[in-house]
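>>> Sequence plus predicted model, see below.
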Amino acid sequence: MSLKETLLQDMKAAMKEKESGKTKLAVIRMVRSSIRNAEIDGKCELDDVGIGTVIAKEMKQRKESLEDFVKAGRADLAEQIKAEMAVLERYMPGQLSKEEVEAVVRGVMEGMATADLNMGTVMKAVMPHVQGKADGKVISQTVRELLQNRQLRNSIDKRMNRL
């Protein structure tokens, strides 16, 4: 069963739950609406990977809202956002750990020419492999660290060759 079908089935179940399924129903409707909008914008039907990307985007928005509500001292809104995040977590694709992201980035960097190794080109090459499976901040931080380590090693190697 595809992710879209799962969302539809869960939405029907939440409707039958009446009062206890209100949050779940609202979140699923919001996600289905976001998926529909993405399909209209892209003029194509999304597969599970595309839907996972939309759900990851929704989760990211909720995380940012949660931080803002906690800073503002709005515990009531923070609790609602946490409940929404719990619903979204069921549909999130499996997230890669930092070590797994690092392994993917290393593999992509090894396949690239040394002259092409900069933040933009590496990110462009890495994103298709980890899109929706890892947070963008973690990916960019990993790429930045590996590029800095590589530059540091290169400068040390140059100094050692001079001696």
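Perfect, I can see it now.

>>> Going by C-alpha atoms from here, please, whenever you check contacts or count neighbours.
Noted.

>>> ok, residues contacting stretch 58-66?
Residues from elsewhere that reach stretch 58-66 (C-alpha atoms under 8 Å, 6 or more residues apart in numbering): 31, 77-78, 81-82, 84-85, 88-89.

>>> hold the first one in mind and look at this next one:
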Amino acid sequence: MTLTERLKDEQIAAMKARNKPRLGAIRLVLAAIKQREVDERITLSDEDVLAVLVKMVKQRRDSVAQYEAANRQDLADVELAEIAVLDEFMPQPLSDDEVIALLDEAVASTGAVSMQDMGKLMGVLKPLIQGRADMGKVSQLVKAKLG
């Protein structure tokens, strides 16, 4: 079952359960997927759908930070609820040790030794880690390893 099919099944389940917050979050994801498919005139693969999910989670985390800074916890709670729903469709997150192991393998395979090789290294790491680890944290680990 593809990720899109799973999302559609969960949408139907949320409708039957009359769970409006969950239904709203799933509809937002499906709308973003459909928008990208229409814009690019393609059918998104699971990898592409995962990229949409990652982007949506990142947007919501940014919104939570802004809402909390403005003392609007009510709005932050709505965003946090949406993040919880979106996280259900994300792959299992990698532990720090797993990320470091993947980083070491990528360094060995690319022969990266300095900051000039960071782009090449991130190009190898991104498909392996996307959606499973915070790319900002991974970037910091790469800089520490190469710097």
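Everything's here; your move. Keep in mind it's a predicted model, so treat the numbers as computed, not measured.

>>> still on that earlier bit, looking at the contacts of stretch 58-66 of structure 1, which are in helices?
31, 77-78, 81-82, 84-85, 88-89 (DSSP state H).

>>> could you list every residue that touches the residue lying farthest from the centre of structure 2?
Note on structure 2: the largest C-alpha distance from the chain mean falls to Val113, namely 28.5 Å (C-alpha atoms, centre = their mean). In this structure, Val113 of structure 2 makes contact with 107, 146, judged by C-alpha under 8 Å, 6+ apart.

>>> if we go to 10 Å?
By C-alpha atoms under 10 Å, 6 or more residues apart in numbering, Val113 of structure 2 lies in contact with 107, 121, 145-147.

>>> Average offset of the lengthiest helix in structure 2 relative to structure 1?
Determined from DSSP H, the single longest helix within structure 2 is helix 46-69. Per the superposition on structure 1, helix 46-69 of structure 2 and its aligned residues are separated by 1.2 Å on average (mean C-alpha distance after the TM-score superposition for structure 1).

>>> in structure 1, what residues pair with that helix?
Aligning helix 46-69 of structure 2 against structure 1 (TM-score structural alignment) gives residues 48-71.

>>> likewise stretch 96-103 of structure 2?
The alignment of stretch 96-103 of structure 2 onto structure 1 (TM-score structural alignment) covers residues 98-105.

>>> and that stretch, how far from structure 2 on average?
Superposed on structure 2, stretch 98-105 of structure 1 shows a mean distance of 1.4 Å to its aligned residues (mean C-alpha distance after the TM-score superposition for structure 1).

>>> Report the spatially closest residue to the most centrally placed residue in structure 2, excluding sequence-adjacent ones.
Centroid check for structure 2 by C-alpha atoms, centre = their mean gives Val54 as the closest residue, at 2.0 Å. Distances taken as C-alpha to C-alpha, 6 or more residues apart in numbering place Gly131 nearest to Val54 of structure 2, at 5.7 Å, with adjacent residues excluded.

>>> who's in contact with the one you found?
Contacts of Gly131 of structure 2 were listed using C-alpha under 10 Å, 6+ apart, and they are 47, 50-55, 57, 87, 90-94.
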